[in-house]
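Colleague: Mind folding the following:
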Amino acid sequence: MSTPTLRPVVTELRLSAFKTHSRAAFPLGPLTLFTGPSGSGKSAVLEAYAALSRLAGGEPLDEVFRDPEGCVPRHARPDAQGRRGFRIGCTVDGPVGPVRLDVAVQAEPELRVVGERMTGGGETLLETALRDPRRRTVQAAWHTAGSVAVTRAPLPDDRLATALLPLRVAGKTSGQLLALAAAEQVVIALRSVFSCDPRPELMRLPAPRGEARLRGGCENLAAVLLRTRGECARRHAALVAAVRAGCGGPVGDLVAERLDGGAVRAVLEQGALGAMPVERLGDGELRFIALALVLLTGPDVLEVDTVADVLPAQQALTVLVDGLDRCLDRRQARELLDVAARMCARGHVRLVGAVGEGTDVAAPASVVHLGG
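Modeller: Predicted coordinates:
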């Protein structure tokens, strides 16, 4: 049941026509893992989610979809005007109740939004359509329920109209208030996303000191450790315990060592064996450390484009990780999933990840098998 304090979260992702997917709908829980053979579409699911997140943050289509033709299902045939495209969407639950957002994008001959619909509370709250292909706008109509049922106005065809709606609606009628609240719910949920793909080859390089927010590639992990180790001893102890379980050899602590020239590197303290810079670790151990840090920290430590005027307690962080078990052995994968399960169960974070077909998922998770 929705309550006024419920934090908005994405509960379903729809790939109506996107890459290898057609008429696909995936329910999302606190911990959702997609598994299947190579080519089954695991990465496409996460790409669609990340794209919706970036659109909700106000990014234009051409920055979000660098290869729009590659997003079109291969079986799709152009219409009489030579147009082809793709469709993605999601459902966001929160104080307003379930709100559905569906977006149709034309990839050829020009990249543009050709249709968008947001529905909730039994009403169509926002709808856009391409009326004149010669103009770079769509005709938008949003729920008003005042002296007129809807308000109409042109909006850019390269932006998500739902993200623009709070800038256009005055919020004077009950209908406007409902449309505004629904749009804000969708934007809050979609923008509270951290797409993560640790890059071991970059993590082995010294990081500039003073960077306080972790990037998606985790290349500045050492600089972030310098901050987090002093800010929260309890979370740092949990990180060290996780690293101890996931890395070979003794682990007494994980610290940041200052170098000349304003740089810093991460170091494992190994008791009698002394200190070992993490650049000597294997790719699997580096990815494990980075992902454990992501799961055990908070949105203020991650490079997340959250809604600035909404309290962090009202936003649920969602981490997207393609290849969650990449380079990890079975023990490391099991330990990392245990960390994820604990943090997701506490409501600290939500995780949507893709794992290999043979990965043993013992942790409580919603597992979606793709490819048959």
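
Colleague: From now on I want contacts and neighbour counts done on CA atoms only, so please keep to that.
Modeller: Will do.

Colleague: which element follows the host helix or strand of residue 107 toward the C-terminus?
Modeller: Secondary structure assignment for residue 107, by DSSP states H and E: strand 99-108. Along the chain past strand 99-108, the next helix or strand (assigned with DSSP H and E) turns out to be strand 112-120.

Colleague: so what secondary structure elements neighbour the helix or strand following that following strand?
Modeller: Of the helices and strands lying after strand 112-120 in sequence (DSSP H and E), the nearest is strand 123-129. Helices and strands touching strand 123-129, by 3 or more Cα pairs under 8 Å, 6 or more residues apart in numbering; DSSP states H and E, are strand 112-120, strand 137-143, helix 174-191.

Colleague: Which one, of the ones you listed, ends up nearest to residue 8?
Modeller: Ranking those by proximity to residue 8 (Cα to Cα) places helix 174-191 first, at 5.1 Å.

Colleague: Residues contacting the closest one, please?
Modeller: Outside helix 174-191, the residues that touch it by Cα atoms under 8 Å, 6 or more residues apart in numbering are 8-10, 52-54, 56-57, 92-96, 99, 101, 118, 120, 125-126, 142-146, 162-163, 165-166, 169-171, 304-307, 315-316.

Colleague: ok, of the residues you listed, which come out buried?
Modeller: Burial by neighbour count, 16 or more other Cα atoms under 10 Å: within the contacts of helix 174-191 this picks out 8-10, 52-54, 56-57, 92-96, 99, 101, 118, 120, 125-126, 142-144, 162-163, 165-166, 169, 304-307, 315-316.

Colleague: Proceed likewise with the subsequent sequence, for comparison:
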Amino acid sequence: MTQPSAPAPLAQSGAVPAHPGRPRITELRLSAFTTHRRAALPLGPLTLLAGPSGSGKTGALRAYEALARLGGGAALGEAFPDPAACVPERARPDRLGRRGFRIGCTSDGPAGPVRLDVAVQAEPEPRVVGERLTSDGLVLMRTALRDPAQRVLQAAWHTSGPAPVIHAPLPDDRLGTALLPLRVAGRTPGQRRVLAAAEQTVVALRSAFACDPEPARMREPVPAGSGRLLGDCGNLADVLWRTRSECGRRHAQFVAAVRAGCAGPVADVLALAGAAGTVGAVLDRGDGVRTRAARLGDGELRYLALALVLLTGPGVLEVDPAGEVPAALQTLTVLADGFDRGLDPRQRRELLGLAARMCERGHLRLVGAVSDASWAAETEGVTVVHLGS
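Modeller: Down below sits the predicted model:
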């Protein structure tokens, strides 16, 4: 079982560098994860992961989503329902039969660049076996598995107080960084630096929405419910019912986007009440004709769903925002698998342009997976990361 490389000495005290801006993830590292080895993926406000089938695009998005779940306090089993599937195929077990994987990320924000690296044992039983939180090359917090018979990790974090380092046990099924705000007192400059780094990482990770619209689930009326969009966008009609009444300006922008990407005239996008408390999505053509979602093509439905995702926010999407942090300081990251799947050239162009405009405002970031990104080369502000080359 491999763990993060030997850590540097624990950080010494010092001023926290000032970096304005909302916390955001700027790099995803897949040191040993599924098909990835020593991969460092730069993430800008709008990033497209491009590559053929099998290049690891979906795996990278799943790794990000899992880190986001761990950052929100989820247990290891919730973040990785099938951890063995995340182990590189050719990874050999050690003498105790252990195999695992390593992932990490870098966040940037008021605390400056902060690195998080995590080693996970997938077999014979899932557990976190090592974690490291680093700033400016100095380790602020690290954990290690000292006794395999115990379900705890030994953690150490910097204080710069009378005792320069605090040692304490942490559970082996949680992300230690997410637990630090509950464990670190914040009485000394060193402790405050640890807290600032941990909180920035958690805030940057938590507000993530993974989506891959499934047209088949959007065609028929759905029960009216919470009005929070699910990752497969199957309850799109229910969400339209809510968004149209709550924000007329944003709904007008959505209608304009649909008009630009769907065939035929579009005067409005509606959610109409049906039998037994259901609602269904329709396009109002403006001449007395209304087209039900069941009559729309797969590409039109995916386009419509992704446009809605880009034009809404954490209050509408099924995400876990950091409720204790003001919304103005958070950034929603959309993880869109198959971002261009089923779209024609006009729809791709319109959707990418919408994404670029929304990401430019700073409240939203997008990481999308596409098979080929040559069509996006002329769009300003797009970071293309080629996989499988």
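
Colleague: After superposition, what is the TM-score?
Modeller: TM-score for the superposed pair, counting by TM-score structural alignment, normalised by the length of structure 1: 0.96. Supporting figures: 372 aligned residues with a Cα RMSD of 1.6 Å.

Colleague: rewinding a little: same list, the helices and strands packed on strand 123-129 of structure 1, but as CSV with distance to residue 360 of structure 1 please.
Modeller: Below are those laid out as CSV (distance: least, Cα to Cα, whole Å):
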stretch, distance to residue 360 of structure 1
strand 112-120, 38
strand 137-143, 47
helix 174-191, 29
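
Colleague: The ones you listed: which one's closest to residue 227 of structure 1?
Modeller: helix 174-191 (24.1 Å).

Colleague: Which residue numbers in structure 2 does the helix or strand following the closest one align to?
Modeller: As assigned by DSSP H and E, the chain's next helix or strand after helix 174-191 of structure 1 is strand 193-196. With TM-score structural alignment applied, strand 193-196 of structure 1 matches the range 208-211 in structure 2.

Colleague: Mean deviation, the matching stretch versus structure 1?
Modeller: After superposition onto structure 1, stretch 208-211 of structure 2 lies on average 0.8 Å away from the residues it aligns with, using mean Cα distance after the TM-score superposition for structure 1.

Colleague: re the thing from before, distance from the strand holding residue 107 of structure 1 to structure 2 after superposition?
Modeller: Mean deviation of strand 99-108 of structure 1 relative to structure 2 after superposition (mean Cα distance after the TM-score superposition for structure 1): 0.5 Å.

Colleague: packing partners for that strand?
Modeller: Checking 3+ Cα pairs under 8 Å, 6+ apart, strand 99-108 of structure 1 ends up next to strand 84-93, strand 112-120, helix 174-191.

Colleague: In structure 2, which residues correspond to that strand?
Modeller: Taken onto structure 2 by TM-score structural alignment, strand 99-108 of structure 1 occupies residues 114-123 there.

Colleague: just stretch 156-176 of structure 1 next, same as before
Modeller: Counting by TM-score structural alignment, stretch 156-176 of structure 1 corresponds to 171-191 in structure 2.

Colleague: Now find how far off-centre that stretch is within its chain.
Modeller: Stretch 171-191 of structure 2 sits 22 Å away from the centroid of its parent chain (Cα atoms, centre = their mean, to the nearest Å).

Colleague: can you give me the end-to-end distance of that stretch?
Modeller: Stretch 171-191 of structure 2 has its terminal residues 20 Å apart, counting by Cα to Cα, to the nearest Å.

Colleague: re earlier: please convert the helices and strands packed on strand 99-108 of structure 1 to a markdown table, extending it with distance to residue 136 of structure 1.
Modeller: Shown next, in a markdown table, are these (distance: least, Cα to Cα, whole Å):
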| stretch | distance to residue 136 of structure 1 |
| --- | --- |
| strand 84-93 | 17 |
| strand 112-120 | 8 |
| helix 174-191 | 23 |
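
Colleague: Mind checking these for the one nearest to residue 247 of structure 1?
Modeller: helix 174-191 (32.8 Å).

Colleague: and the closest one with strand 112-120, angle?
Modeller: Note on geometry: by axes from the mean of the first three to the mean of the last three Cα atoms, to 10 degrees, helix 174-191 of structure 1 and strand 112-120 are set 110 degrees apart in direction.

Colleague: and helix 174-191 of structure 1 with strand 84-93, angle?
Modeller: With the same axes, to 10 degrees defining the directions, helix 174-191 of structure 1 sits at 100 degrees from strand 84-93.

Colleague: which parts of helix 174-191 of structure 1 are buried?
Modeller: The neighbour-count check on helix 174-191 of structure 1 (16+ other Cα under 10 Å) flags 175-191 as buried.

Colleague: Would you mind finding the match for residue 138 of structure 1 in structure 2?
Modeller: For residue 138 of structure 1, the aligned residue in structure 2 is residue 153 (criterion: TM-score structural alignment).

Colleague: what's the counterpart of residue 60 of structure 2 in structure 1?
Modeller: In structure 1, the residue paired with residue 60 of structure 2 according to TM-score structural alignment is residue 45.

Colleague: Quick check: its match vs residue 18 of structure 1, distance?
Modeller: Separation of residue 45 of structure 1 from residue 18 of structure 1 (Cα to Cα) stands at 9 Å.

Colleague: counterpart of residue 118 of structure 1 in structure 2?
Modeller: Counting by TM-score structural alignment, residue 118 of structure 1 corresponds to residue 133 in structure 2.

Colleague: Assess the claim that its match and residue 156 are in contact.
Modeller: No: using Cα atoms under 8 Å, residue 133 of structure 2 is not in contact with residue 156; the gap is 10.6 Å.

Colleague: so what sits against both of those two?
Modeller: Listed as contacting both residue 133 of structure 2 and residue 156 by Cα under 8 Å, 6+ apart are 141-142.

Colleague: Please, where are all the strands along the stretch 251-372 of structure 1?
Modeller: Using DSSP state E, counting those that start in this stretch, the strands of the stretch 251-372 of structure 1 run over 253-258, 263-269, 275-277, 318-321, 350-355, 366-369.

Colleague: Those: which one's closest to residue 133 of structure 1?
Modeller: Taking Cα to Cα, strand 318-321 is the member of the strands of the stretch 251-372 of structure 1 nearest to residue 133 of structure 1, at 35.3 Å.

Colleague: one step back: just tell me which of the helices and strands packed on strand 99-108 of structure 1 ends up closest to residue 151 of structure 1.
Modeller: With Cα to Cα as the criterion, residue 151 of structure 1 lies closest to helix 174-191 of these, at 9.3 Å.

Colleague: Looking at the strands of the stretch 251-372 of structure 1, spot the one closest to residue 199 of structure 1.
Modeller: In terms of Cα to Cα, the element of the strands of the stretch 251-372 of structure 1 nearest to residue 199 of structure 1 is strand 318-321, at 12.3 Å.

Colleague: Contacts made by that closest one with the rest, please.
Modeller: Identification of contacts with strand 318-321 of structure 1 by Cα under 8 Å, 6+ apart yields 46, 50, 192-197, 349-354.
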